[in-house]
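S.K.: My questions concern the predicted model and sequence given below.
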Amino acid sequence: MDKAPRTEPEKLSKCPPIIITQKIQDLKRFHKTLKQYIKGEYTTQYSSTQIKIHTKNMADYQTIIKELRDEEVEFYTYTTKDQLRKKLVIKTAAFVTENDLNKQLSEVTRSVHENESPKW
């Protein structure tokens, strides 16, 4: 038997689908434009009311989002785990003053905002 330790492949964050709700008149031109902006692989799913675009990497995902917004196309997507806002619960303590608490919070939030990427 092989006793070598197994290494798990590194998990990549999955890109959420981009769902276009606007009726696309010229699908051929639409696909040509998609291929122009997407560098990697992608898949599309069609239904009677929407088109779903699944990209394989975040760079293509963000590029398509930007282009759809620029062209004012009606669409929606979901928030990735990386982009979810962190929530902080503060339990009151009798020995902490409000000024000290505000000072500490401003230091924490400043360091968080300096390290996070811009949101769409």
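M.R.: Sure thing, it's come through.
S.K.: CA only for contacts and neighbour counts going forward, please
M.R.: Will do.
S.K.: for this structure, what's the longest helix?
M.R.: Selection of the longest helix in the chain by residue count, based on DSSP state H, yields helix 98-115.
S.K.: residues in contact with it?
M.R.: Helix 98-115 has contacts (Cα atoms under 8 Å, 6 or more residues apart in numbering) with no other residue.
S.K.: where's residue 28 relative to residue 35, distance?
M.R.: Going from residue 28 to residue 35 by Cα to Cα, to the nearest Å gives 11 Å.
S.K.: So which of the two has more stuff around it?
M.R.: Legend: neighbour count by other Cα atoms under 10 Å for residue 28 and residue 35, higher for residue 35 (13 against 10).
S.K.: Can you name the helix or strand that the more buried one falls in?
M.R.: Using DSSP states H and E, residue 35 falls within helix 27-37.
S.K.: counting contacts, what elements does the helix or strand following that helix pack onto?
M.R.: Scanning forward in sequence from helix 27-37 by DSSP H and E, the next helix or strand is strand 42-46. With contacts taken as 3 or more Cα pairs under 8 Å, 6 or more residues apart in numbering; DSSP states H and E, strand 42-46 sits against strand 51-55.
S.K.: another one to put next to it:
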Amino acid sequence: MLRYENKTSAFSTFLLDIDKLMEEGLTPVFGLEDVGGYGRALAQFLAEHGQVVKEVNPALSYAERKSHMTTQKSDSWDAECVARILLNKLNHLPVAKPNDLYWRYNNWLLEEMH
């Protein structure tokens, strides 16, 4: 399992490492559960670098977790559930589009409140 910090300075290394793992002729597809909050910067980085990024609704990953006999809550189990959804519903998942207008508006509201 690969682990990286969720910060923009780590994203290039992440993408280079993924590229090294890819067999010739294959194209990675990234599934992210959160493209508006913590996952927004990664989604934006990947999209700007020509990667396919699909948005996985948190309700789908929750249902996937609950569909197994042993339910657990951890980052690695969440990632596996998102990967299962990505594999099973690839053609039905929307392309991730981090909404900068929404992001800017929320940041403006936070600044106005302080």
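M.R.: Right, received. Where do you want to start? All values reported here derive from a predicted model rather than from experimental measurement.
S.K.: Now the TM-score, please.
M.R.: Once superposed, the chains reach a TM-score of 0.24 (TM-score structural alignment, normalised by the length of structure 2), with 49 aligned residues with a Cα RMSD of 4.8 Å.
S.K.: quick one: secondary structure of residue 63 of structure 2?
M.R.: Secondary structure assignment for residue 63 of structure 2 (DSSP: H, G, I helix; E, B strand; the rest coil): helix.
S.K.: Which positions in the helix or strand that contains residue 68 of structure 1 come out as buried?
M.R.: Secondary-structure element containing residue 68 of structure 1, defined by DSSP H and E: helix 58-70. Of the residues in helix 58-70 of structure 1, 60, 61, 64, 65, 68 count as buried by neighbour count, 16 or more other Cα atoms under 10 Å.
S.K.: got those residues as CSV, with distance to residue 104 of structure 1 columns?
M.R.: Compiled in CSV, the buried residues of helix 58-70 of structure 1 are given as follows (distance: Cα to Cα, whole Å):
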residue, distance to residue 104 of structure 1
60, 38
61, 36
64, 39
65, 36
68, 40
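S.K.: Determine which two of these are furthest apart.
M.R.: Across the buried residues of helix 58-70 of structure 1, no pair lies farther apart than 60 and 68, at 12.2 Å, counting by Cα to Cα.
S.K.: all helices of structure 2, in order?
M.R.: Counting by DSSP H, the helices of structure 2 are 8-21, 40-48, 58-66, 75-89, 100-113.
S.K.: Let me know which of those is tucked in deepest.
M.R.: Compared across the helices of structure 2, helix 40-48 shows the largest average neighbour count, a mean of 18 (mean count of other Cα atoms under 10 Å).
S.K.: got the angle between that one and helix 100-113?
M.R.: With axes from the mean of the first three to the mean of the last three Cα atoms, to 10 degrees defining the directions, helix 40-48 of structure 2 sits at 150 degrees from helix 100-113.
S.K.: picking up where we left off before, what's the helix holding residue 35 of structure 1 packed up against?
M.R.: Applying 3+ Cα pairs under 8 Å, 6+ apart, one finds that helix 27-37 of structure 1 makes contact with helix 58-70.
S.K.: Show me what the helix it packs on packs onto, helices and strands only.
M.R.: The helices and strands touching helix 58-70 of structure 1, judged by 3+ Cα pairs under 8 Å, 6+ apart, are helix 27-37.
S.K.: buried set for the helix it packs on?
M.R.: Within helix 27-37 of structure 1, the residues scored as buried using 16+ other Cα under 10 Å are residue 34.
S.K.: Let me know the angle separating it from strand 42-46.
M.R.: Computed by the same axes, to 10 degrees, the angle separating helix 27-37 of structure 1 from strand 42-46 equals 160 degrees.
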